[in-house]
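Asker: Any chance you can model this:
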Amino acid sequence: MASDFKVSVILPMRNAAEWLPECLKGLLDQSYQDPFEISIFDDNSTDNSLHLVESFREQFAARQITLKVTQIKGGGPLGCGFAKNSAIKASSGEYLCFQDADDISHPNRIELQLQAAMGIPNVLVGSRFFRIPEDSTRRYTSWANRLTPQQLYTQIYTANGPTLIMPTWFCHRSLLQCGGFDETPGVPEDLILFYRHLNRGGSLKRVDEVLVTYRYHSQATTHSIQQETIWFHRLNRFSSCVLSEWNSFTIWNAGKQGRRFYRSLDAKLQKKVVAFCDVDSKKIANGFYIYEESSEVPKPRVPILHFRDASPPFVICVKLDLTGGEFEKNLQSLHLIEGKDYYLFS
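Answerer: Just a heads-up that it's a prediction; the model follows:
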């Protein structure tokens, strides 16, 4: 496909009138001087989103920014995956800049992310972000913005989702040749594409500047995805790419989250669990976790050890930043290598 533009902004929307003026103004104010395209797919909005988009058309034209709007009229919403794929299909840019209708791109976003992406084949580029309301997801925002380049790859199994958040994604068009976004209703289409990209040997890169204002609100589509569904996709990839390669491992957390993880494993992987470990003296004093739901006779009994007496590799089912730094100190004291001796599955 011949590219008419170097960059296409991919903007799916549904009933986004409350936020669109700020979103579109952010794209209008880009420091990137070459012509670019904004490909909008309207997912059957019932508010005045389309009218607001059209009100910006002349201003965009004056900046040599082409506005392309597509929609399928009638019926209910077709979903995030369908809307993103439709906007991509209607676009023609060599590079794709993903923009949610409720977020704001900072003026140098396209310029800096294009610089980061050029010359690196099959790279998914993200950026740091600012969250509004500012204290709405403090721990999540801190986690995402502080990840090291290596942790972009190792911390992909936490409940936080992709280590590069989707509203900051920027990539070459060819990256979507893996089939685009999953259009099945109720699935985490961003996480699925993220894992698929890594499965194909794709690389990750973050521009370490704040290039997006990422809005948190009750109507965000993120809230429509069941946590159990996300858990399934995380566990499925973790099992096939990590646990299947280990001969044995220890689950760090003998409490609710560690036991849930153990029960979620298939029988073959459960047999690889040599112990739980913890710091809670009461749990350790119990000696064993007995898997009562098992059909095996006798029931599986997994030892519970103090973390200093346990052996790596570890699957860590402990949430970060909730123990006043004690867990992090304990982990650091073992001098382990993340991605080799342990993975987080919190």
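Asker: from here on, contacts and neighbour counts on C-alpha atoms
Answerer: OK.
Asker: What strand or helix carries R128?
Answerer: Of the helices and strands defined by DSSP states H and E, R128 is found in strand 123-132.
Asker: so what does that strand touch, helix or strand wise?
Answerer: The contact analysis (3 or more Cα pairs under 8 Å, 6 or more residues apart in numbering; DSSP states H and E) places strand 123-132 against helix 109-117, helix 138-146, strand 170-172, strand 203-215.
Asker: Just give me how far the next helix or strand after the last one sits from the chain centre.
Answerer: Which is strand 203-215. Toward the C-terminus, strand 203-215 is succeeded by helix 227-241 as the next helix or strand (DSSP H and E). With Cα atoms, centre = their mean, to the nearest Å as the basis, helix 227-241 stands 13 Å off its chain's centre.
Asker: same deal with stretch 211-220?
Answerer: Here the centre of stretch 211-220 is set off from its chain's centre by 14 Å, with Cα atoms, centre = their mean.
Asker: Same question for stretch 308-320.
Answerer: On Cα atoms, centre = their mean, the centre of stretch 308-320 falls 23 Å from the chain's centre.
Asker: Residues in contact with it: which ones?
Answerer: 248-253, 257-258, 261, 275-277, 327-328, 334, 340-346 (Cα atoms under 8 Å, 6 or more residues apart in numbering).
Asker: Check the separation of the first and last residues in it.
Answerer: Chord length of stretch 308-320, first to last residue, is 19 Å (Cα to Cα, to the nearest Å).
Asker: Which of the contacts of stretch 308-320 fall in helices?
Answerer: 257-258, 261, 327-328 (DSSP state H).
Asker: Show me the two of those that sit farthest apart.
Answerer: F261 and E328 (20.4 Å; Cα to Cα).
Asker: Next, the second sequence, to be compared with the first:
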Amino acid sequence: MKPSKRLRTTEDEAGGREEEEERGAVDVSIIVPMYNASCWLDECLEAILHQDFTGTTELSVFDDASTDDSRRVVEGWRERLEARGISVVISGHNSAQPRGVGYAKNKAITQSCGQYLCFQDADDVMLPQRVRLQYEASFLHPNSLIGCKVQRVPEGSTERYTRWINTLTQDQLATQVYTSHGPTVVMPTWFCSRSWYLKVGPFDEGGKGVPEDLLFFYQSLRQGGGVARVDQCLLVYRYHEKATTHSVTEETIWKLRVDFLQERVLSQWESFTIWNAGKQGRKLYRSLSPANREKVKAFCDVDENKIQKGFYTYEESEQRPKPKIPVLHYRDASSPFIVCVKLDMTEGVLEENLNSLLLKEGTDFYHFN
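Answerer: This next block holds a predicted model:
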């Protein structure tokens, strides 16, 4: 059944006024920020049309100054979507430059009225059961960001990343939030209640180069939010060079991760070992606050050359004498550990070494890689 409607007058960003139907609350709003997505929209919108969810649904699209015919394509789907009971809300702006994904998401949410929000990128495709299964999961996991497994296209692109998305355990959704992969449930799969978004958000509107998804994810965890995943593939997740994620620098992500690690983990530990005496381990050490550098009791490694050297000297330190941190074989080191070795890159050797010490992830070690 379509939600009740009445006319309202709104003002768009260009200063014009237009009449718009004001809608009663619906169960789920599908949130689509859009920028020059014309070539993908037909596939994206057809998939929304064929959702098997039986509750009330709304599509809310905000066009972030597209220069192609994206908005015309969406308008072309309005009649078919509304015939299926899916309300359609479309707006946007025509500024010279786009204002960024965070801005577009916030605008799409503000103009929507769903009790739950299903985030959908315009270049991805949801499977028919996505809204239904994530809506059901939201009742089991209130105040949570709910994701799902994905199919990556083109096949074989970002193979390690895709495997990581799909194989994390429920516990690892909470423990591996410090890795370079970003949120443990990827943004294009997010589903949450409107009330939780309002408590955590809005998204950062800094624009290009700002990881608005990671900032929101960390803030959700700070607010005590949960992380959950429907263990079925519910989204075709497209990889292409124009994706906005490519505009975010590694250094930006690194700093956010270090700060969050210090806030959530290292502040609770009296001392710890950095697992990796190489480049990444040393970079982490140098990135720590002076107080947390004092807590590093050792580096550990499997490289005999590093171990035989015996220590790492922090040359940039203003202390005299300069700090010298012991370098040990991992079997001679003591927990807790911050592991700075890339996952899924050692043919299982890292994981075997960790398992041999009978360590518990989230208590005895965290991955930061």
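Asker: Just give the TM-score of the two.
Answerer: Overlay of the two chains. TM-score (TM-score structural alignment, normalised by the length of structure 1): 0.98; 346 aligned residues with a Cα RMSD of 1.2 Å.
Asker: before we move on, back to that, how about CSV for the ones in helices among the contacts of stretch 308-320 of structure 1, with neighbour count added?
Answerer: Converted to CSV, those look like this (neighbours: other Cα atoms under 10 Å):
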residue, neighbour count
Q257, 18
G258, 23
F261, 19
F327, 17
E328, 14
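Asker: which residues sit in contact with Y289 of structure 1?
Answerer: Per Cα under 8 Å, 6+ apart, neighbours of Y289 of structure 1: 254, 301-304.
Asker: what separates the corresponding residue of structure 2 for Q99 of structure 1 from V28 of structure 2, distance-wise?
Answerer: In structure 2, Q99 of structure 1 lines up with Q120, judged by TM-score structural alignment. Per Cα to Cα, Q120 of structure 2 is found 12 Å from V28 of structure 2.
Asker: thinking again about what came up before, PyMOL command for the buried members of the contacts of Y289 of structure 1?
Answerer: To isolate the buried members of the contacts of Y289 of structure 1 in PyMOL, using 16 or more other Cα atoms under 10 Å:
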select buried, resi 254+302+303+304
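Asker: Which pair of the contacts of Y289 of structure 1 spans the longest distance?
Answerer: A254 and R301 (12.6 Å).
Asker: Alignment lookup: E209 of structure 1 to structure 2.
Answerer: Matched to structure 2 by TM-score structural alignment, E209 of structure 1 sits across from Q232.
Asker: So that match sits against K149, correct?
Answerer: Yes - at 5.4 Å, Q232 of structure 2 counts as touching K149 under the criterion of Cα atoms under 8 Å.
Asker: The two: which is more packed in?
Answerer: Shown here are Q232 of structure 2 and K149; by other Cα atoms under 10 Å, K149 has more neighbours (24 against 14).
Asker: That one contacts L235, correct?
Answerer: Yes - here K149 of structure 2 reaches L235: they are 7.1 Å apart, a contact under Cα under 8 Å.
Asker: Quick one: residues contacting K324 of structure 2.
Answerer: 311-314.
Asker: got it, and P303 of structure 1?
Answerer: Residues counted as contacts of P303 of structure 1 (Cα under 8 Å, 6+ apart) are 274-276, 287-289.
Asker: What about those residues, which one has the most neighbours?
Answerer: For the contacts of P303 of structure 1, neighbours were counted using other Cα under 10 Å, and F276 has the most, 31 neighbours in all.
Asker: Trace that one over to structure 2, please.
Answerer: F276 of structure 1 maps onto F299 in structure 2, by TM-score structural alignment.
Asker: which ones are touching Q97 of structure 2?
Answerer: Residues counted as contacts of Q97 of structure 2 (Cα under 8 Å, 6+ apart) are A65.
Asker: What of S203 of structure 1?
Answerer: 122-124, 197.
Asker: Apply 6 Å and report the result again.
Answerer: By Cα atoms under 6 Å, 6 or more residues apart in numbering, the contact list for S203 of structure 1 reads V123.
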